[in-house]
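J.: Here is my input; please provide its structure:
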Amino acid sequence: MKRALSTLALAAALALTHTVAQAEGCTKGAAVGGVTGHVAGDHAVAGAAAGCAIGHHEAKKKDKAASAAATASQPAGK
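T.: Below you'll find the model as predicted:
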């Protein structure tokens, strides 16, 4: 339990050190990854780091897709 709390504290500290644009997806991913790593064994910190990276990557993909959809829906000329 003590290790899980320290992992969550580490994830929160990492999330606060990034700007909002960089941290998008990281907080949720770190929390999920930390819990998953803790359940799997003494891998909570590694799980939090991997979850942060994956969450950030997925958020960037979602933003890129939304941007492409917005560009495609605009008229093709004036």
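J.: Every contact and neighbour count from this point should use C-alpha atoms.
T.: Noted.
J.: Would you mind measuring from Leu16 to Ala68?
T.: Distance, Leu16 to Ala68, by CA to CA, to the nearest Å: 29 Å.
J.: ok, now Thr17?
T.: Taking CA to CA, one finds Thr17 at 29 Å from Ala68.
J.: so where do the helices sit in the protein?
T.: Using DSSP state H, the helices of the chain run over 2-17, 20-23, 26-40, 44-72.
J.: Any figure for the gap between the residue nearest the centre of the chain and Met1?
T.: Centroid check for the chain by CA atoms, centre = their mean gives Cys26 as the closest residue, at 2.1 Å. According to CA to CA, Cys26 stands 22 Å off from Met1.
J.: Lys61 now?
T.: For Lys61 relative to Met1 (CA to CA), the value is 34 Å.
J.: The two - which one has more neighbours?
T.: Ranked by neighbour count (other CA atoms under 10 Å), Lys61 and Met1 place Lys61 first, with 12 against 7.
J.: The structure of the following sequence is requested for comparison with the preceding one:
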Amino acid sequence: MKAITTFGAALALTLLVGGSAAEAKGCIKGAVVGGAAGSMAGHGKMGAAAGCAVGHHRANKKDQQQQGGSQGQGQAR
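T.: Below you'll find the model as predicted:
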């Protein structure tokens, strides 16, 4: 039951803060995974928030890599 509540809270937060589905890319999936992991440790809401942030970051990173695939190959990182 906590996972459902956590997911609902994360979804509501995403819709309120994000404004559009394009900006929330990766957040929902991350929030579900983070909420599930956090609820096992007793911190479902914090896990969902952290999962949302990590999922959003990874989605943005993946998009940047796909857009600049041929541009950034000469740089060493």
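J.: related to what we said a few turns ago, most tightly surrounded among the helices of structure 1?
T.: Mean neighbours per residue, mean count of other CA atoms under 10 Å, is largest over the helices of structure 1 for helix 26-40, with a mean of 22.
J.: and that one with helix 2-17, angle?
T.: 160 degrees (axes from the mean of the first three to the mean of the last three CA atoms, to 10 degrees).
J.: Show residues contacting helix 26-40 of structure 1.
T.: 4, 7-8, 11-12, 15, 43-56 (CA atoms under 8 Å, 6 or more residues apart in numbering).
J.: let's see it at 10 Å
T.: 1, 3-5, 7-16, 18, 20, 41-59 (CA atoms under 10 Å, 6 or more residues apart in numbering).
J.: Repeat that for stretch 57-66 of structure 2.
T.: Counting by CA under 10 Å, 6+ apart, residues outside stretch 57-66 of structure 2 touching it are 23-27, 30, 51-52, 54-56, 67, 69, 71-72.
J.: now for these, which pair is the farthest apart?
T.: Gly51 and Gln71 (29.9 Å; CA to CA).
J.: before we move on, the earlier item: excluding chain neighbours, give the residue nearest to the residue nearest to the centre of structure 1 in space.
T.: Leaving aside its sequence neighbours, Cys26 of structure 1 sits nearest to Cys52 (CA to CA, 6 or more residues apart in numbering; 4.0 Å).
J.: wait, what's in contact with that neighbour?
T.: Here Cys52 of structure 1 is in contact with 11, 14-15, 23-34, 46, 58 (criterion: CA under 10 Å, 6+ apart).
J.: Now with 6 Å, please.
T.: 26, 29-30 (CA atoms under 6 Å, 6 or more residues apart in numbering).
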